[in-house]
Structures are given as C-alpha cells and as structure tokens.
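Novice: Next comes the sequence, and after it the predicted model I'd like to discuss.
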Amino acid sequence: MSDIFIGNQEFFKGIGKISYEGPASDNPLAFKFYDPKKIVAGKSMEDHLRFSIAYWHSFCADGTDPFGKATMHFPWNDSDPMVAAKKKAEAAFEFFTKIGAPFYAFHDIDASPEGETAAEYEANYIEVAAYLKKLQDQTGVKLLWNTSNLFSHPRYMNGAASNPDFPVVGRAALQVKTSLDVNVSLGGLGYTFWGGREGYMTLWNTDTKREQDHLGTFFRMARDYGRKIGFTGTFYIEPKPMEPSKHQYDYDAATAIAFIKDQGLENDFKCNIENNHATLAGHSFAHDLQVCVDHGMLGSVDANQGDAQNGWDTDEFPTNVYETTEAMLIILKNGGLHSGGLNFDAKRRRNSTDLEDLFISHIGGMDAFALGLETAARIIDDGKIETFKADRYKSFNSGDGKAFEDGKISLEKLAEIGKKADPKDISGKQEMLNNLVNQYLFNR
C-alpha cells in the first residue's frame, strides 16, 4: 500500500513509491530497466537522465481533442480555481515523489488560474508559486524550467512577441516577467520559450523581417531582466516547424541556432529539443540533437515520440529504444545534459483513463531511456562504431587533406590535386552498422 502523499489527501491511492524490480518482473508499476542508483559510464542513471515531469500533460490534459470531449476526470479538480490549483500542485508533487523524478516543468497557466485581469494573473501566480516552493522544500523536487503560455489565449492568435499589434507584445511581456520572477523564487535551472504562434499563415499580411527582429528584441529584454533579478540559468528556445502556425520562425534546430546567433543571444540561449518536433520538421530526433551538439547549443530535451502515420504532434511517451539509444549516445558524447534534463512532454492516450496509467506511461518512458543509456555506454566502451566513423575521414588527418581542413591551401591548389586524384568507391557499411547496433541492443 502507498504511504507517500503531500498535503491533506492522497490522490493516487493504492500506489506507493515505484521501485526497480528488474526485467523479469510482471508488475506494471515497477521499473524493469531504470535503476536510479546503478552506475553507468561513471555516474548513476539518475544523474545521467535527469528526468522531469511535464505539469501540462500529466495534470492538465484530460483527453479532450478536436473530435471529442474529456475522457479523464481528475480528483484534484475543484469549482474554486485557486483551490483546484493548490490541490493539483499537491497531486503533482505526490506523483513526482512516488515516480522518483527529481525535476518538473510547467507553463504559467498550467499551475495558476489566468484570471480575468492582468492584476489577477499576477496575484494568482505569485500565490501559487509560494505554494509550489513549500512543496519543493518538502519533497526536494526541483524546477527544471518554466515557461509562459503565449499561444492559447485569443489575444495571441497572431503571435506574442512577433504580434503586429504592440499592446499584445506588452501583455506577453507581463507574463514572461512574472514567470521569470517565479522562476527565481523557485530556483529554476532554465527558462523556455516555445513560439507556437510566433510565425505566420500568409505572406500577404506579414512582414517577416520585422516580426523576427521584434522577437529578438523581446528575447534580449527577457535575458536582461532575468540577469538583473538573479536568474543564472539558461534560456531555451524549443524548435517546431508548424502547428499551430503554418510557418513557425523556430522551424528546427538549425533555424533556431541561426536565429540565436543572428540576434546575439548565443551566450545565454540554447535549444530545448523535442523528438516529435524534430520529426515534424522532416528530421530525426538524433539529427536535431546532433546539430545542437555540433554548435554547442544543446540545452535540454523534451522526451517523447511521434507517430509516423500522423502528421501532427501526438506527444506519445517514448518507447522506441533505437531512438533513445541514438539520443543517449549523442548526449553522452556531449558530456551529458549539464543543467538540462529529459522532460516528459508526453501525454497518456485518450483511452488510457485510469490514474495508474499516468505511472505506467512514465515508467515505460524512463525504462526506454535507461535502456538507451546502457546501450549507448556499451557502444562507446566497445569503440567499434566510433573507430569506423573516424577511419572514414582518415584522408584528412595528414598531408594535403589536413592542410585543407586547416584552411591552409587555396582553391587553385585543391584543383591541381583534383587533376591527379583517382577516387575509389568506399563503402559506408550502413547495413553492417545497423546490424552492430542490434547486437548491442539485444546481445545482453
């Protein structure tokens, strides 16, 4: 039976702290592969993976979709919005504690009622934040990052910081300022911008250059304010190509990085990469992670997966161990996630209506990343794939190849070399490497 709950009531009755029972266990409420204290590549799984729970999907998403009403009914709901907010916070921290997640993340209006006026918004948010701080102190759970919802309210139908109507930009600034104040009070490690409406539907009514410059100005103002009040963490931009806007300005990792550097934000901003957003951009999860690592811009990760048959953001819990292995290989070679984490920006399927399904879905995601971590560590320790990759580029290690790589020969010289060159067909051995990955995965 359970013995962990926060506040005055237990919301997840009959569920205790989730423990590691190993791959032979038939218990759906137990970890099969995630053993928090197990040492892998010199650190515990817990320290490598830095799991975070997304407040919005786990405690707000009720199964409503464009074709149907809510299917999930939460015991923390209440007719009084502020009572409901505090009960939701208690339920959330009970869940964090039972699942063993060290971090969480939230949007402002996930945690606090928006209210009817700007003054109500601020007062509600500050009051709820004080309660969240109390629960953090009680449980030891930390804030990975928070963000402002600048896309749901009708005022943001044409964008927030990029909106063509200046008063809307001011209202967005109020939300971001208050969220940064809350972040500092809660000891947040990062702050995220997701520009769901920062984009356009048609060029007939849009000045894209002006809008993106306004967006850069807004981010610099947020950075300057954050630093002024003592925020020492990293600001994140979370790329996504579309949905809800047809063309979003933060299309993918490469686009976001180019924007960050163009706007002079590279010392304070990095990317928060989401798997399902990368695939909507026509990339793989690993692609956007690697692009970020190549530019020193990997900040944090939203851990989920999409559905190849659906052309929208399905936000499924990650179960594809091939993807988690490739992701963790890139993250390990990056030296880890540093102050970022693996935040489960994922929701139960609409017909997974039992409260225990919230635990089961997170357990599956945590196990999938644990498997990916162990497999990635074996790949690095064995060295075969890295050796093969390095060998493909050996012609650049000395002589004219090295001079080219160092920028020490001219195009004329390179062309002269080309006249004498006799290139051979050299196999990339893709199938061999795919087979080798299967060996690492399944030869346990």
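Specialist: That came through, no problem. The structure presented is a predicted model; accordingly, all values stated were derived computationally and were not measured.
Novice: Going by C-alpha atoms from here, please, whenever you check contacts or count neighbours.
Specialist: OK.
Novice: Isn't Val106 up against Trp56?
Specialist: Careful, residue 106 is Phe and not Val. Yes. At 6.3 Å, Phe106 counts as touching Trp56 under the criterion of C-alpha atoms under 8 Å.
Novice: try it against this one:
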Amino acid sequence: MSDFFEGIEKARFEGAESTNPLAFRHYNPDEIVLGKRMEDHLRFAVAWWHSFAWEGGDPFGGATFERPWHPQDDMGRAKMKADVAFEMFEILGQPYFCWHDADIRPEQGDFAANLKTLEEITDYIGEKMQSVGTKLLWGTANMFSHRRWMAGASTNPDPDVFAFAAATVKSCIDATHKLGGENYVLWGGREGYETLLNTDMQAELDHMGRFLSMVVDYKHKIGFKGTILVEPKPQEPSKHQYDFDAATCIGFLRKYGLENDVKLNLEQGHAILAGHSFEHEIAVATAEGMLGSIDMNRNDYQSGWDTDQFPNNTPEVALAYYHILKSGGFSTGGTNFDAKLRRQSIDPQDLIAAHIGAMDICARGLKAAAAMVEDGGLAMELAKRYSGWQTDEAQSMLESGLEEITARVLDQGINPKPRSGRQEYLENYVNRFV
C-alpha cells in the first residue's frame, strides 16, 4: 500500500443533487439502462499511460508531476506505480484498465531484458487483479517512444526493427493473454512517413499487412479469445499516417483479408484530428460491423494537436453512445479514458476528480442515448426520409442500368422537388434529451 491517495475515500453515487466533488452524480453502476446494468454498458477502463506514466511534459516544457515513482527506471518504482494504480481503481470502482508495455515496466534497452521485466511486472499486476477485482480491457505495445521506432515499427525500412517489433508484440500478446485481457490493440504510432523522398509506400503497407496477419495467426495459435483491434489516428506523430481514420483502416483490413479478424478501437480525439466527429467514426465502424472499443477523450477545438482531455460535453457523448447502442453495444470492448490531466493539475485529488467527472458525463450521455433509442424519434425521421426506397419500383431501379432508368424518367415525366432535411428540427430533438 502507498499513501499517495491518503485521505481520499471510495467514490460513491450520491445523485444529481450532490455537491461533493468526489462523488458520482450520474454514474450508478447498478442502474438498469435498456435492460442492462450501466456498468456493463459502459465498461470503463483507466489508461495506465496517461494516468500514471505521463509526467506532465509538453512540446515546450518538461515534467510538472512529481510522483514518488518518478523517474520510472527500475522495478521497485514500477511496482510502486502498480500499487497506486490499483488503489485508484478501488477508489473509483473501475472494472477495467489498459496498458502499453512501456507504461508498466522500465525500458531496459534490449529485448531480452524488456521481456524479463515485463514478465515480472505482469506477475505482480496479476496478483493485484486477483485482490482488487479490476480486469484488463486491453494491452498493447509502445512502438513509438523509443528512438528505435523513429521510422516506424512494422513499416520500418530496417528489417531488424521489424523483427524487434514482432518480438515485442508477441511478448505483449502473451502478457495480455496471461492477465485475461479481453482485447489486444495495435496503434501504429509511427506507421507512416514524413516524406515520399525516402519512402517506399507500397512496401511499407505490405509489411504492415503481413505483420498484422502474423498477429492474427499467433492469436489463434495460443488460443487467445480476445479481439484484435487497430486504432486509427491521423497526422501525429507522422505527417502521413497509414491508419488515418476508420474508413482508411477498414479499406486496409479488407485489402489484406483481415476484415473478419480485426476490429477498430476508436478515439474521439483522433476523430477530431481527422476532421470528423466521433459519431461519424463510430457510424462508419458500426455500418461495417467493425466497432470494437473506444477511447473516450476530447481535443481542444482551438488547438491543432492531440490534447487528450477528459470528456465534458454531454451532447457529443450522447450521440456517440446512441450509435453504439443502435449497433448492439460493446462485446469485448469498452470505454477507456485515454485522457490526461492538464499539466497544472498536479494533486492526486485531481486525478480522481477527472475520472469521476468523465464517468458522470458518459453516464449522462448513455442515459440520453438510451432515451432517444426508446423514444424512436430519430429512427422514425430517418425511416421517413428514405421511405421512397421501400417501393418495389425504387428497389428494381438498383438492379437496372442507366438506359432503363432514363426511359422511366422520360415515361413518367419525373421532375423531383427538393425536400427539407429538417436538420434544425433534429438538433432540437436531441437537445430535449441532453
């Protein structure tokens, strides 16, 4: 045990009228929403990297968080960090957490030493999981921070880096499997390029596709029942990322025959960087049956980079969960808070308050989304707008050719008049629930 959160009691649900900043006002894990417990809908997870590994630096300044496990350079501090993490999970009642290998073990410089420390710390974390009850939503490998990854991992022009990446991912899948993880994520942090002057794009894409196929093959070989996920992100840190957005990733997976084995982990902040709304990315994934999990955060709309702030916009969150609920909800996925404190929020209490507020926002969004699903107003308006396509004549047109359709237009004197899209009406409708 540590004394990092000394004096902070377990967060409890106190209802909407509570003024306690460290109590839940909307998140009641046992509340039934659409026939399921709220906790089972949302499946909250804490991100180990931003909550415990990040030191508060930004592109213009160094660390601002003075944590007792900093610097994170030996196993003693790694275990102290794990102790604090599970204390926070108990305070929040978190059902899940997520990690990169580099978050939970110190970097040793070579693969054999990294593997040894990864096995040691995951044994330690496994004991913590048994005592606290928090489970692993997903694990992943950090293949973007160390200088060896500066030109990518699976897309690196150096085959030795590809080999190091393959060994690293194997070790992380093994660790995830050992801890009962429900998913494994691959985020191509530097799978992209800065300039085509030194890039063979086709070779890099082929290598990335083959790498992912190896991951899928290994999953089946060891009997890992979790879902393999890839995470779209545009631009940062490479100028041209191969995994730009949901549609790009789906096209990539289909090209390499992986669409039945891999789903998507979508992040709101990444959607914004790609010029999309979060609901757009979720709708693209659900339309193709490829939504796996989400990272819930937000970006500053006045900044052009990934600020990873905790969510605080109920209407945005409600529309995201509306599409998730309409698609049947999460299976192995969940809601991971890939979000970090502002670098001036240096107190332990800030870390608790940030997660409580985010969980409350998601709970409010989920309840609003469920109310819209039950009311059926959006679905009814959508059906009405596309009702013309339900006629036999309209459906037969899709089986026709241009000549037949042209003949119909001439014979029937078709001259369509525009119809209102009723956008403001629908926006007002959503606002009734949020």
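Specialist: Good, I have the coordinates. Keep in mind the model is a prediction, meaning the values are calculated, not measured.
Novice: so what sits against both of Phe106 and Trp56 of the first structure?
Specialist: When C-alpha atoms under 8 Å, 6 or more residues apart in numbering defines a contact, no residue borders Phe106 of the first structure and Trp56 alike.
Novice: how far away is the aligned residue in the first structure for Gln309 of the second structure from Ala308 of the first structure?
Specialist: The alignment partner of Gln309 of the second structure in the first structure, by TM-score structural alignment, is Glu316. From Glu316 of the first structure across to Ala308 of the first structure, the span is 11 Å (C-alpha to C-alpha, to the nearest Å).
Novice: neighbour count winner among the two?
Specialist: Legend: neighbour count by other C-alpha atoms under 10 Å for Glu316 of the first structure and Ala308, higher for Glu316 (21 against 11).
Novice: which ones are touching the more buried one?
Specialist: Asn304, Gln305, Gly306, Asp307, Ala346, Lys347, Arg348, Arg349.
Novice: From those, list just the buried residues.
Specialist: Asn304, Gln305, Gly306, Ala346, Lys347, Arg348, Arg349 (16 or more other C-alpha atoms under 10 Å).
Novice: The second one -> the second structure?
Specialist: This points to Gln305 of the first structure. Under TM-score structural alignment, Gln305 of the first structure pairs with Arg298 in the second structure.
Novice: which residues of the second structure fall in strands?
Specialist: Along the second structure, counting by DSSP state E, strands occupy 32-33, 36-37, 44-47, 96-100, 135-140, 183-186, 192-193, 227-230, 240-241, 262-267, 291-295, 335-337.
Novice: Quick check: the gap between the aligned residue in the second structure for Asp367 of the first structure and Leu92 of the second structure.
Specialist: Under the alignment (TM-score structural alignment), Asp367 of the first structure maps onto Asp360 of the second structure. Distance of Asp360 of the second structure to Leu92 of the second structure, computed by C-alpha to C-alpha: 12 Å.
Novice: can you list the buried ones among the contacts of Glu316 of the first structure in TSV and add distance to Ala61 of the first structure?
Specialist: Shown next, in TSV, are those (distance: C-alpha to C-alpha, whole Å):
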residue	distance to Ala61 of the first structure
Asn304	15
Gln305	17
Gly306	17
Ala346	10
Lys347	7
Arg348	9
Arg349	10
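Novice: Tell me the one of the residues you listed nearest Trp145 of the first structure?
Specialist: Nearest to Trp145 of the first structure, judged by C-alpha to C-alpha, of these is Ala346 at 16.0 Å.
Novice: Leaving out sequence neighbours, find the closest residue to the equivalent of the closest one over in the second structure.
Specialist: When the second structure is aligned by TM-score structural alignment, Ala346 of the first structure is paired with Ala339. Among residues not flanking Ala339 of the second structure along the chain, Asp308 sits closest, at 4.7 Å (C-alpha to C-alpha, 6 or more residues apart in numbering).
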